[in-house]
Structures are given as C-alpha cells and as structure tokens.
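Enquirer: Fold the stuff below for me.
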Amino acid sequence: MIELNIEEIEFLVELLNKYPTGSLRKIAELEGIDYYKLKRLYDRYYGEHVQVNAMYDIVKLGLRSYVAFLSVPQNDLRFVAHRMYQNPFIVHQCAIFGFKNGINAVLHIPKEQIKYIDEMLTKYSEDYEYYEVKAYPPAKKREFGEWRYSYAYAMLMDILKWDARTPMKEISKMLGKTRPTIRYMVNKLKEDGILIGFFANIEVDTYNRGVLGITSTLDEAVLERFRDYEIMVGVLDNNKYIFEWFFSSKEDLGTKLFEFSNYVEKVAIEYFDLLADIEKNRKYARFSKMVKKDGSGYRSILEF
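Expert: From the prediction side, this is the model:
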C-alpha cells in the first residue's frame, strides 16, 4: 500500500477539477508543470484515491430522490445489502444503528413508479420508513423530465459516471460508436442540461462514520454551529429535515452523538465502512440497468 500524501492528492484534485478530461501533457503545458512529475502523481493516486466523475441532473431525467431506513437483523445485514445492490434504483446504502438498526439507502425512482416504493422495500424488510429528499434550500419549482434517449446514452452515462477520464478509444469500443458520435452524445447531454459537469473527487476514507438526524424543526443554530464541519442538510417531505455530520472513527463517537442529538428528534450512527466492499466491488451499471434496452423508458423498480 502506498503512503498517502494529502497535499499531493489535493494538488492533483485541484488540477483535475480545472481540466477534468484534459490530457496530462496539455495540463502540464498550460500550468507550466513538469509533465513527468505530473504523470508520477497521476499514476500514484488516480483510480484508487482520486477519480473524475460526471454529475447529472436526475430531475431532468424524471427521477425522484428518496432516502429509506430499513430494519435488518445484524446477521442478515450483508445478505440483504447484496440483494439491494442488484437493484439499480437503489444507488447507495450504508449500515445504520439508532432509530432504525439496519440499512440507510438512497433511491432514485422514476416519477411514474413512486406508487411502487412500498412494494419494493418490503422485499428487503418488513419495518422501514422513507422520505423524498431535496437539497437545502429547496428549489421553488422542479419540472421533472423523462428518459428520451437511446440505450447507448445510458451506457455512456455509466462510463462517465464511473470514470470521466476513460480514454475515448475505450469508450468507442465499449459503445461501438465513432469518436465524433460520442462527442455529439456528450454535447447533447450537456445542451439538454442532463450532464452538469465533471468533478474530481478524493476517494480517501477520511470520514467513515456519520451521525444522521431527522427533525421537524430547522433550527438555524445548527447550521451556524456546524458551519465549519462536514455537514449536509436536506429537506424531506412532511415538513421534515435531515442532517448528516461526517467524521472519522478515530474521533469520540459519544461526544458527537450527544451534541448532535440536541438538534434532532431521531438520530442514528452511520457506518460507511461496514458495507463499503459490497459497493466498491459492484460493477458500475446504474443507468444501463435502469433503462430498457430499446431506450423506451425505465424498467420497473420491482424487477430486481
């Protein structure tokens, strides 16, 4: 295992956010950096510790975002997690212990299929709750689109989501499309507002724990109190809010739980590392599993 230098990683991320799909030689030329030094950094960290991923506007794709909490017995946790990861509409999950002991999952559900969410979740647990979640502050109006592309677009979106720096030669081979066609497809996604952009992410397990809370009251004091911390805020349906505070298992869990519980009505601890191997080893095929092969729309969330 290589020794990580966080300054080198942050330097590489800064460059890749500036030139997410640019060649290393071009980046070195534009920034006045020694090419071989940049290549050594890239070969050292890219792929395992640094990744450039595509970001999509799922609202324009007709997908609604939900967060679900399922009670799962400890002995069945990994078995259920494996089953859930077969469903591409379940896009993320982690182990939680608190107001629900089991799994916290993020769902992207086609707008016309939200009536089937209960039936889908009962496949994995008899005790669950879920909420539609929006960014904070929420947009005043959301206009949900629909899937209106060929199946090749779903494959392309998966490739770019998994690694936006995948060489064009490889993408061409995977899709069976010419490079000009692929460039047209990428530009089409951008013009339609589906592809928001490419962003470099650090894949270092700095935060492997989280405190998650749900409350019906948004106390502005909590935003001010945790302004300088890794915290995310979301708006749930039924006039509720969700907070997540990320931290390391090396930090004192009890103190953080006690402090955070003052601001929420329901609280749980997230263990991101317990199911991380399942998520990491899953072949990335989200949109290409969601979408029908004929491109006519989404498959049923109950198929999996």
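Enquirer: C-alpha only now, for contacts and for neighbours.
Expert: Noted.
Enquirer: Strands of this protein, start to end?
Expert: Secondary structure of the chain (DSSP state E): strands at 50-56, 63-71, 90-98, 102-110, 128-135, 195-202, 209-215, 231-236, 240-247, 266-271.
Enquirer: Quick one, which of these gets closest to residue 279.
Expert: strand 90-98 (7.8 Å; Cα to Cα).
Enquirer: returning to what we had before: okay, the strands of the chain in TSV with distance to residue 288 and mean neighbour count next?
Expert: Shown next, in TSV, are these (distance: least, Cα to Cα, whole Å; neighbours: other Cα atoms under 10 Å):
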stretch	distance to residue 288	mean neighbour count
strand 50-56	14	20
strand 63-71	15	21
strand 90-98	13	20
strand 102-110	14	24
strand 128-135	24	18
strand 195-202	16	19
strand 209-215	31	23
strand 231-236	28	19
strand 240-247	30	20
strand 266-271	29	21
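Enquirer: another one to check against the first:
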Amino acid sequence: MKKIYIPLFLMLLLLISACGNSEEASSSTNNQDQEPETITYDSENGPIEVPTNPQRVVVLSSFAGNVMALDVPLVGVDSWSKMNPRYEELKDVEEVTDENIEKILELNPDLIIGLSTIKNVEKLQEIAPTVTYTYGKLDYLEQHIEIGKLLNKEEEAKAWVEDFKQRAQVLGEDIKQKIGEDATVSVIENDDKNLYVFGDNWGRGTEILYQEMGLKMPEKVKEMALEPGYYTLSSEALPEFAGDYMIFSKVSDGYTSFQETETYQNIPAVQKGQVFEVDAKWFYFNDPLTLEDQLTYFVDVFLSK
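Expert: This next block holds a predicted model:
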C-alpha cells in the first residue's frame, strides 16, 4: 500500500484555513447571540426605535411606578410621583416637568415616557426617544403590559398581571363573604375646597375594589361617576353617594371641615365606623407598587377587623 505524502506548505495552508473558518464561525455565533442595541416599539404614534435595555429613563407623568416595578432605572420623574411617600426609591431622582428641557437634557436620558397631554414633545424627541400614552385608552393592567413591551420586559409584566388578578379576585370573594354580597363601597377624596367620588378606573384603589374584587358601588355613584371616572359633589350631597363602606383618600391639608358637620356624622357608614381613611398622596396611582399596597390595605381594613 502506497503512503500518501502531503507537502508541508500544503499542510500549513489547510491548518490556517481551518483556523480562519473556526474564528469566522465563532464570530458569527457571537454576533447572533449579542442583543441589538435598539428594538422597534409600536407606539400610539407609530413605530419608534427605543433602547433594548434602557438605563436612564425620564417619566413626565403617571408611569414611574410601572418603570420601577420592572427594575428599570429612573433619572427624572414628575412632581406627583416625587411626592408619593411609597416611592422611596425616588429620593435621589430629579424632579422634572415637560417644560424643563435644559434640565432633562442634562440628565442625558435614553428614553422619555409621559401622557399624550405633555408639552414640547418635538423638543423632547430631539433629546431621546419619547413615548406617550393616552390615559384610559388601555385599562390599568394592559397599560402595565404595554410599558413592559416598551422596556423589553413584556413577559415579566404579564406574569405580574396574571398573578395579581388571581390574588385580588380570591380576596374579593373573601371580603364579600365578610361584608355581604350586596354591601356597597364608595371611594371619596377631597382637595382644597371640593369632594369627589370615583368610578372604577380612576386610581385610589377603584380598579381593585370594583374591577377585580367585584364589590358593588352605590347606584348614585354608578349613575354619576362610572362613565366619566369621577364626579364632583358637595358635602350636603355626600349621603346620596355614600356606600355601606367608604374609602376616604384624604388630603390632610385640604377641605376636611365637612367631617364635623351633622350631615356627615349621620351617614350610616360613619356611625358604624366603616369609613377607612388613607393618605391620598400614595393612594392616587394604579401602578404595580401602589396596587400591591392597596391590596394589602383592603385586606387589612375589611378582613382584619
């Protein structure tokens, strides 16, 4: 049998070629595994390129809690979020508005989020990708999933939503067993001079009480506040809107003198000690952080007493 001899230079050539192919394959694999720097997000106003993993987000209205719940860093937030005692994480985050263009520029954000009513959108777009949402276009849980999509964390958002709905509905059944299937609950709030009563989608725990737990609202509340979201009323009219139980989202330095009136004192819920007061500053919102606190609060006041 003849031995086949391969010239040395040919062996070297084959070896170099094999190494090159190996490096090229390795490089190709690494490139495929590497996450792109941006993704295309389908916003209300059309497709927009946003960071795959944003690290310097500015929220100009409403959604700071959603961003924090998904563990995405914030560098600027609106005043309402900043004053929320629940948002301790925002202590060192800058307070900004849609008119603080220079201040926002200095923060060097990689993503800006706000409601569709914010001003200076075109100027903000020159600083960073800017995404806005119309309040109420999505329900409160769909909104969180949508922000999850924006932040490239859709699966995390969906998992929380599914778990939260299940827990809230089970606890709602427990509460109805305790207070009665037909018991009504109303949610009121004060400001400097007015009182408000809320429907089922205006924060203040209304989404949990009415949508998830299925508790009933008084007929007058349903008539006047359900469609618009809230209704302004006088203290004299409050007895018409008062449920068997009342949640009072209270602005401590606002209009509270109505609580001393005979009209208020004669409301059955007041006489039975079934009015539950809570700090309005952290009860406004309907993001996951606030919702978890609201759920715990409702369990405490309805089931632990």
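Enquirer: TM-score for these two?
Expert: After superposition, the two chains reach a TM-score (TM-score structural alignment, normalised by the length of the first structure) of 0.26; 133 aligned residues with a Cα RMSD of 6.2 Å.
Enquirer: ok, back up a step: among the strands of the first structure, which comes closest to residue 79 of the first structure?
Expert: Shortest distance between residue 79 of the first structure and the strands of the first structure, using Cα to Cα, is found for strand 102-110: 11.5 Å.
Enquirer: and the strands of the first structure as CSV, adding distance to residue 14 of the first structure?
Expert: Shown next, in CSV, are those (distance: least, Cα to Cα, whole Å):
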stretch, distance to residue 14 of the first structure
strand 50-56, 11
strand 63-71, 29
strand 90-98, 26
strand 102-110, 28
strand 128-135, 25
strand 195-202, 8
strand 209-215, 25
strand 231-236, 22
strand 240-247, 22
strand 266-271, 28
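Enquirer: out of those, which comes closest to residue 18 of the first structure?
Expert: Proximity to residue 18 of the first structure (Cα to Cα) singles out strand 195-202 among those, at 8.9 Å.
Enquirer: Which of the helices or strands spans residue 132 of the second structure?
Expert: When elements are assigned from DSSP states H and E, residue 132 of the second structure belongs to strand 130-133.
Enquirer: Same check on residue 277 of the second structure?
Expert: strand 275-279.
Enquirer: I'd guessed residue 47 of the second structure sits against residue 39; true?
Expert: No. If you go by Cα atoms under 8 Å, residue 47 of the second structure and residue 39 don't touch, sitting 9.8 Å apart.
Enquirer: Mind checking which of those two has more residues around it?
Expert: residue 39 (17 against 11; other Cα atoms under 10 Å).
Enquirer: In this structure that one contacts residue 49, no?
Expert: Yes. Taking contacts as Cα under 8 Å, residue 39 of the second structure lies within contact range of residue 49: 5.7 Å.
Enquirer: Distance of the closest residue to residue 185 of the first structure other than its chain neighbours relative to residue 213 of the first structure?
Expert: In this structure, residue 185 of the first structure finds its nearest non-sequential neighbour in residue 153, 7.2 Å apart by Cα to Cα, 6 or more residues apart in numbering. Remark: distance between residue 153 of the first structure and residue 213 of the first structure (Cα to Cα, to the nearest Å) = 37 Å.
Enquirer: likewise residue 183 of the first structure?
Expert: For residue 183 of the first structure, the distance to residue 213 of the first structure equals 43 Å [Cα to Cα].
Enquirer: part of a strand, is residue 248 of the second structure?
Expert: Yes. Residue 248 of the second structure: assigned to a strand according to DSSP: H, G, I helix; E, B strand; the rest coil.
Enquirer: show me what contacts the residue lying closest to it once chain neighbours are set aside?
Expert: Distances taken as Cα to Cα, 6+ apart place residue 277 nearest to residue 248 of the second structure, at 4.7 Å, with adjacent residues excluded. Counting by Cα atoms under 8 Å, 6 or more residues apart in numbering, residue 277 of the second structure touches 247, 248, 249, 250.
Enquirer: Run through the helices of the first structure in chain order.
Expert: In the first structure, the helices defined using DSSP state H lie at 6-18, 24-31, 35-45, 77-84, 117-121, 151-162, 168-175, 179-191, 220-225, 253-260, 276-281, 287-290.
Enquirer: need the ones you listed in CSV with distance to residue 246 of the first structure and mean neighbour count, can you?
Expert: Below are the helices of the first structure laid out as CSV (distance: least, Cα to Cα, whole Å; neighbours: other Cα under 10 Å):
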stretch, distance to residue 246 of the first structure, mean neighbour count
helix 6-18, 18, 16
helix 24-31, 33, 15
helix 35-45, 23, 15
helix 77-84, 22, 17
helix 117-121, 26, 15
helix 151-162, 23, 21
helix 168-175, 35, 14
helix 179-191, 32, 14
helix 220-225, 14, 11
helix 253-260, 10, 13
helix 276-281, 15, 12
helix 287-290, 28, 20
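Enquirer: Now render the ones you listed as CSV, adding distance to residue 234 of the first structure.
Expert: Output for these, formatted as CSV (distance: least, Cα to Cα, whole Å):
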stretch, distance to residue 234 of the first structure
helix 6-18, 25
helix 24-31, 36
helix 35-45, 32
helix 77-84, 23
helix 117-121, 20
helix 151-162, 23
helix 168-175, 35
helix 179-191, 26
helix 220-225, 12
helix 253-260, 16
helix 276-281, 23
helix 287-290, 24
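Enquirer: Perfect, I'm done here.
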